[in-house]
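**Student:** Got a predicted structure here, sequence first:
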Amino acid sequence: MFKVPMKQILVFLLFWTMIPPLFAGSLRFNPISVGDGLSHSTVYSMWQDQQGFMWIGTQDGLNKYDGYGFTIYRYDPLDSTSLASSNISSLTQTTDGMIWIGSWGAGLVEFDPYREVSRAYRHDPNDPASLSNNRAQVVFTDRNGTIWVGTAGGGLNRFQRDSGTFVRYLHDPADSLSLSHNRIWSIDEDPAGNLWIGTDDGLNRFDPQTETFQTFKHDPAQPQSLSHSRIRTLKVVSETEIWVGTQAGLNRFNPLSGIATHYRHQPDDPNSLSGDVITALYPHHASGTVWVGTTNNGLNRLDPQTGRVSRYQNDPRDPHSLSHNNVRAIYEDRAGMFWVATRRGGVNTFRLVPERFQTWQHDPLNPNSLSDDIIWSIYEDREGILWIGTGDGGLNRWDRKHQQFTHYQHDPADPTTLNQNDVRAIFEDRFGALWIGTDDGGLNRLDRQRGTFTHYEPNPDQPGSLSNKDVTCIYEDQFGLLWIGTDGGGLNRWDRATNTFIHYRHDPRNPHSLSDDLVWLIYETMSGDLWIGTGDGLNRLDRETGTFEVFHQRQETPQPSPLYLINDNIRAMYEAPDGVLWIGTSGGGLHQWDRTRQKTQYYTTNDGLPSNVINSILPDENGNLWLSTNQGLSQFDPLAESFRNFDVHDGLQSNVFNPGAGLKTRQGTLFFGGIHGLNEFDAKNIHNNSYIPPVVITSIKRFDQELPVEPPLPLANQIRLPFHHNFFSLEFAGLNFIQSAKNRYVYRLEGFDVNWVRAGTRRYANYTNVPPGTYHFRVRAANNDGVWNTEGASLTILIDPPFWQTWWFYYLEGIVGIMVLSLVIWSVSRYTQNRFENNRRSQELSYARQVQFSMLPKSDLYHETVEVVGKMITATEVGGDYYDFIELEDDQYCLALGDAAGHGAASGLLVGMTKVSVIQAIKTRKRHITLEHFMEQFNAALKASNLQRGMCMSLLLAVIDTRHRRLKVASSGMPYPYYYRKAEDRLLPLTIKGPPLGLLTNIQVQSRTILLEPGDFVIFLTDGFMERLNLQGHIWTHEAVEKALHHICRGETSAANVAQRLVDACNQFANGREPEDDLTAVVLYVKS
């Protein structure tokens, strides 16, 4: 046991109680820095505009922030419409949407955020109606929309916008009713419409009606006067309360009485302000507190009722402390998030809601903390004490009532200490003995009175010893039997009478033995069933016979078993009050086994899980399940079958949690351990972000180039595009800045998209081959907690028809047609029969090409889990290639790829017949009609239709189940599809044999079904690739295609890129020779 002398403990506790409470009322600051795209680390001002964008003024540039990235505006000497200065000191906005900028050196700047142009109003020494000084330190808009400019040396200016002129208010030593000083730091307005102006020498109240000033200054003879006359910042709360920040402290000033209450820094008082030079203020009305920013002393939160101050300062050890102690501005956005601008530290954001998750970690400077950050096990004993097993710090006893940690660690010189510091399992038996399982050290029993341990280790000479020294789990069942799971030694049962262990091991010759010797969990249900989760299957113990009923992964041919697993690595288990078993696997996600109905349901990343590795399952008081994974925590609602995921940005110790490191205390508090500490939370206190995010459409692009729109987006509600711009992309954003990366979107182009497209976190929509017409694009957004803006944003898109589809062209075409017809009638008699035949053939080929292209889908398939892209290169003489995508129910899509034998109109007509048949059959098919059955029926129909001799149709049909990433392929006469498995870097042909349709009366169609993983590709080809000829007359061959595909797929993450690179490789081989047959590639990619 690790022991600390009592004298050291007392000294330590005294030391910690004397430390100023820098982190009282702990806040988690999220920095936004130059590394995130901010133009400069020194920030002076912030503003949220009418649409919801955040504007940040820095020492080098104006930044527009949408939660994802920055658009930066700077002075450009070659652009007269750019900002007049990059040094931004102040920001405000008028009701017409214009941003007004106080610049340091270029005067007042009006910036149009929609057209991104600006206009500067500067000082002109020869014009008394110009701005009095170009150093515009503060810009303020009053309730009437009047713009006031406070300068650094030129006093106060009232801007007359209609004329573009200014009225100046300057200090006059001979006039006591004039401004007290010409350097102005801050401006605010009181409820009566008076302006309050902070200057370098006094606080001024300005009456706009009489245009006179009343001055309040520090008076050493009056202790209740302002603490200093240099007024750096001020905020009006009411007619009787103004907060005034000065060069020497904070003041709560009553303008009616002239009395100021002072708040100063006291070196010996940790509850006083952290510094006296006050540079930023924000009274928070909801909480009644005042936020106070200082120069080089950080941020303070003052409670005026008690006078207590909480300090927030930079801690180099804590990445979520304030980034810099020089605070320049404080701002609260509409969602209630605070923004703190600093000099040299960028911007910090934080929220006042309690942190969702509290993290406990090892602090090398604090012995009264966890002994290590890697947490493997957590247990609550009958006295409410928590016991925590760490990766290299031994066993921790945590008395939460007194916040005291006691460490038990291995001491090689003391055989009575813990025998290993890697603690994997903890359990208290009914007699109060505490059992500790270690990795590479076996089993330990703690004598809590003496603080000593009894060791149980494997001994080859003692058959009744522990089977393995790597203990993973410990459990005492309802009969008082102690069970120990090991990694490599199977299951052990301890016999108290003989102090020996009975072993249950895997025997390959015995199907009723334990399925694997790696035991992850031991779980007893309410009915007394004892379940053993292993690395290779789930086991139910028959206590009478000592045998096991084993449940394994479901095979292609279902076994007669009530529970079907899709992964055999069992990590976690929980029995709900209704008797349903929930099973967590390492790779197969979450399983629900309803034993009453003998039904198994699976939930994976396709259904919303952040990871398919489930390490622990715990219930909360509301019936939800909390799942620890390798990608954060997930809250699962079994009734709604919905997941809500949390990651390191929510305050988790990391995204990786450890198997078995989960605990629900008797008070309902949940604990999960991972690789960087322990998370504690109460599910009832997980506060939701209720802010409904504004949605804006930010741009429309073609070939990644912005299309000019007037009025500009997002002001425009309608745009018109020429017919050749019928492929475009739209970008949009939901302006919620609280974990913006978790904002989600759905969109729809009405008139084109049948259903809403679930885009997940993607913020753009691509469209291709949109026919002329009128469309309405709509987009909705949800915030990080799934609160939707159902109204969203919309844009009407008009695509003009080509000139040959306009009424006047039809009229002209009629006249020309009559003339041409007359000419044809006159000249047809002069054509020879050969000329006539060539003309007929040319028309046939043109018609066939039109038919062929009309059969293709209007756009590629982009789903949140898969991409499917088609690419066709037509031959000089039209071939019979065809592909299509058909949307089915339940997030399923059908893919069709065909190749009609022959060329010209006959093949085009056969393609048309196939398309109509496939769409009709797939759209109306009943569940018992398989792809194979349909293709066999279609073959019989083609054979019965007496096709032209030699005509036939090669066809491949595939159904993609995007929810479960399952692909079924049926093929007859088509080249084998290729399956690239990213995890193994292998390209595999999916061998499916069969003759083309229409040749034989009866055929048997084959199919293949595969489960796909993120990063996998499936490539479907027509024979034009393998039979492509080069100038030397050599063909490309199957082997060459496979080699090219393997090279292309490796490291690629785009279906479109794979299709294009394959075509490029084929063209490179041909070396300029035109294709004799169509080349068609359809590429399926599973997104990560």
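**Tutor:** Here it is on my side, so go on.
**Student:** C-alpha only now, for contacts and for neighbours.
**Tutor:** Will do.
**Student:** now the helices for the protein?
**Tutor:** Using DSSP state H, the helices of the chain run over residues 6-18, 807-828, 833-854, 904-924, 931-944, 1038-1049, 1055-1070.
**Student:** quick one: the fourth one to helix 833-854, angle?
**Tutor:** Here helix 904-924 points in a direction 20 degrees away from that of helix 833-854 (axes from the mean of the first three to the mean of the last three Cα atoms, to 10 degrees).
**Student:** Could you list the buried residues of stretch 159-167?
**Tutor:** For stretch 159-167, burial by neighbour count (16 or more other Cα atoms under 10 Å) applies to 159, 165, 166, 167.
**Student:** how much space is there between residue 824 and residue 818?
**Tutor:** Going from residue 824 to residue 818 by Cα to Cα, to the nearest Å gives 10 Å.
**Student:** now do residue 238
**Tutor:** 84 Å.
**Student:** Neighbour count for the two, which is higher?
**Tutor:** Between residue 238 and residue 818, counted using other Cα atoms under 10 Å, the more crowded position is residue 238 (14 against 11).
**Student:** In contact with the more buried one: list those residues for me.
**Tutor:** Taking Cα atoms under 8 Å, 6 or more residues apart in numbering, we find residue 238 in contact with 190, 191.
**Student:** which residues does residue 959 contact?
**Tutor:** 892, 893, 894, 895, 967, 968, 969.
**Student:** try this one side by side with the last:
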Amino acid sequence: MKPKAYLFFILLSFSYFLGSSENYAQSTNLWADSSSQKKNYVMEIWDNSNGLPQNAVFAMKKDKSGFLWVSTEEGLVRLDGISSKVFDRGNYPIMKEQTYYTFYKSENGIWASGDRSIAFLNKSILKVIDCSSISQFSRIRAVFEDQEGRLLIGNSQGEIYRFENEQFVPLEFWKPVVNLEIQDFFQISQSELLVGTTSGLYKINIEKNTTKEVAPSSFSAMKVFGNSNHTYVFSPQEGIFRINEELQLEEAIPIQEVKDIDFNSLTLDTENRIWAGSLEGGLIFIENGEVNRFNYPEMNKYPIRGIIKDGSTLYLGTLGKGLAIVKPARVKQPNFEELQKKNIKALIQGSDSSIWIGTRSDGLFRIVGNKIDSWKEEDGLLTNGITTLATKEDKVYIGSSQGVSILDIGTGKFSAFFTKENGLKNNYVQAVYKDSKNTIWILTRNGGLHYIEENGTIQQADLPAEFERTRFVSILESKNGDMIVGSMSRGVFRIRDGVFIENQPLPLTPSEDIIYCIHEDKDGTLFFGTHGGLIMLRDGQFKSLKKQNGLQTQAVYSFTNDGKNGYWITNNFGAQFFSYQEFNLFKESTDDSFFIGSTLYDQSVGMPNSEANGLIFPAVARDFKGRIWVPTVEGVGIIDPSLQSSLEKEEIVFQWDELQYGDKKETINEEITIPEGIRMFQVSFSLIDFKNPSQYSVFYLIESKSDNWLPLKDQRFLFFNGLKPGNYTLKVKILRYGQQEAIYSLPIRVSASFFETLFFKISLGLAVILLIYLALKFYLGLRLKNQLEAKVSKRTLELSQTNEKLKEAVKEIEKQKEVLHELTWNQSHLLRAPLSKAIGINQLLLNYSKYQKVEKSKEELEQELLSSLKQVDEILKDTFNKSENLKKS
């Protein structure tokens, strides 16, 4: 790149990107410089490894909803900043072909043109028109839609058609006198269009039905671009021309200066500057008639076919590299080659505003304004590996694995050293720290808890014997003057006036019990960044914030209050921000499953590497301007929390996307209805943000089923299975930078099949009741029948038994009758004689006077009568006794 062109581009174009941001004690212009790694931009690549079906991009446009559409050889792709959705013939059979080459954006959406069809895009593919009848021997080249929704379609045979009432009608007043191909439509007024062709530039009026030649057939108008006030046309033979209000062509750039331009990529930004891609690779930038060229190192000479300049974001569609999104870095990096790709350890700011930076193996650095100094072993440093830093007055204490080096800031020379030979218990120094009394504390492995007295001698704090070999790693002076010391595996120590006060274990497993940092808030609540999450100690009670509660990782290397918006922690995934609002909710919550909203700052927003460094002290540095310096394994990231105030004002672009069930997909508008019988379906939505999609925390709930907000993390869809028929409301809550921004609601009606309707349920209930009644009746009838049969059987048996008894009784009676008859017969014969005798004697006595010849006297006859009666009495008694005996038997 020519020095003049590069300087111009840096000062003008990229100053626009960076705005008026401060330079963080370095050069103000940190952008694309192919000669070094210095940059303050972020490039995000979308290719076939992370969302695109193929790496050749033919066209790009943003639709009415805010989605970015990209055309590739293997289908259309819709991007929202964090995810992609591929539209191809396999997923969307409505498509007539796989590849679309040009986009035209109307007020309603995007028209994509392929060889044989055109498709209308807005959130999804809403309509596809088969154009094979007008492209049998040609290809579709251009599409235009007027305000009434009427379409004009041009093809490579030079024909223009209206599409009316689902039919193609030739434009009757379009009658070119030469053979040509339609290349482009460009609207200049409500009813007027410029038509770019391979043989001339024309103006047509679709209301007056007129055609006018603007440039002769010798002029090849391959691309018409710009806006209503600044309209340009490109000819591959002559260059770029501006079209003035009288439709006259004024040369802007001769073809000799832009022979390598890819005319498909020509575009005009909001500052009326021309952008284009070079066929040889790189970008072409034109302003005020001056052509400048530059190349991003990441693009590696890939041709750029499509460009969109949207505010401070640049979208580059390439042939072979996919889509590149270039945006200003929100995390800056110091503009010093010495710090690029270095493994950064402890950082601290001195009282003179200088920044001291330790590295893993490259020694010590000091930044003062635009100058950087360094010290290594050859300069007197004990070792090039720095673990901790502290400053006191005009001295810097540099801790390492070999002891402490003391640097005199004024002279730049090392004035003293502390090692095992002169007082340290162990040479491996974990932390050096200056308290409010200007006392320097030195923490080492194997039980070394030291402090330096005024006379420069080292003293060790008295510790119980059980802690003699404890590894101390972090330290903080509390508001009451006590020294709070964090250890590895032995919890927290409290030291007062150099004397051990107490040791308090943390509720962690042995592998998690590493206290990387300590923080005390204004209420006296202590926070410990550990290998097992963030531990809060308040009023003697512990509370944990872990990965399941919203931390990116279990390890918390640093904890910093920015004094403006909230708290920052660093971990293996970058820097994570929590607003005061969200953090206070965590502090007061009693729910162990509480999920905290946060924003992640990683490589996608400019961190040199997403892995911050831990087990160093201090693990971040907050400078006097409030900026947070974060050490990573590949350089320093600088975060300015004050920038969030403006970022929070940006509009959230939320879109309900698609309902999917079975093999059917439907675009979501205001509500959705699930057909009867469907119990498995998916609802998707999008948060459209190409600048910092990781700034959001998303939660959802299903109203009428639960009142608990559940986190979604990076997921942008919800899957439902077994939702009962009825009316529901799906709610999505969006938190940006940890602060609640909006809640979006979607009514969902799950239709009931006939078998799930109230009528069917009532009918089924009645039928069940009737069935139960009939079953009960049958059962009771059967039971009664069985009971009656049992009774009848029992009675029959009893009757049978009784009948047998009766038969026996009858037989017995017959027998007794015979006996009685015999008895009666016998007794009657026995009675007849004495009774006849007695009757005769009684007659004789009554008529005694008539019988003269009676030989016996009356007294004798009376005596015989009495004897006969006694005989009868004896017979009767005997009969009675026999009958009694017969009765008993």
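**Tutor:** Good, I have the coordinates. In this text the structure is predicted, and so the values were computed from the model without any measurement.
**Student:** Would you pull the TM-score for this pair?
**Tutor:** Remark: TM-score between the superposed chains equals 0.72 [TM-score structural alignment, normalised by the length of structure 2]; 737 aligned residues with a Cα RMSD of 4.4 Å.
**Student:** and which of the buried residues of stretch 159-167 of structure 1 is nearest to residue 294 of structure 1?
**Tutor:** Checking these against residue 294 of structure 1 by Cα to Cα gives residue 159 as the nearest, at 30.9 Å.
**Student:** Alignment lookup: that closest one to structure 2.
**Tutor:** Here residue 159 of structure 1 is matched to residue 163 in structure 2, going by TM-score structural alignment.
**Student:** which residues touch its match?
**Tutor:** Contacts of residue 163 of structure 2 (Cα under 8 Å, 6+ apart): 150, 151, 152, 153, 169.
**Student:** Dump those into TSV; add distance to residue 58 of structure 2 as well.
**Tutor:** Compiled in TSV, those are given as follows (distance: Cα to Cα, whole Å):
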residue	distance to residue 58 of structure 2
150	25
151	22
152	21
153	19
169	29
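**Student:** ok, the residue lying closest to residue 490 of structure 2 once chain neighbours are set aside to residue 430 of structure 2 distance?
**Tutor:** Counting by Cα to Cα, 6 or more residues apart in numbering, residue 490 of structure 2 lies nearest to residue 505, which is 6.3 Å off, once chain neighbours are set aside. According to Cα to Cα, residue 505 of structure 2 stands 20 Å off from residue 430 of structure 2.
**Student:** and what of residue 469 of structure 2?
**Tutor:** Using Cα to Cα, residue 469 of structure 2 is found at 14 Å from residue 430 of structure 2.
**Student:** and for the two, which residues touch both?
**Tutor:** Residues within reach of residue 469 of structure 2 and of residue 430 at once, by Cα under 8 Å, 6+ apart, are residue 445.
**Student:** Comparing these two, which shows the higher neighbour count?
**Tutor:** Applying other Cα under 10 Å to residue 469 of structure 2 and residue 430 shows that residue 430 carries more neighbours, namely 27 against 14.
**Student:** The alignment partner in structure 1 of the more buried one: what's it in contact with?
**Tutor:** Alignment note (TM-score structural alignment): residue 430 of structure 2 maps to residue 472 of structure 1. Residues in contact with residue 472 of structure 1 (Cα under 8 Å, 6+ apart) are 424, 425, 437, 438, 439, 484, 485, 486, 487, 519, 520, 521.
**Student:** Compare those residues and tell me which is most surrounded.
**Tutor:** residue 437 (32 neighbours).
**Student:** Translate that one into the numbering of structure 2.
**Tutor:** In structure 2, the residue paired with residue 437 of structure 1 is residue 399, using TM-score structural alignment.
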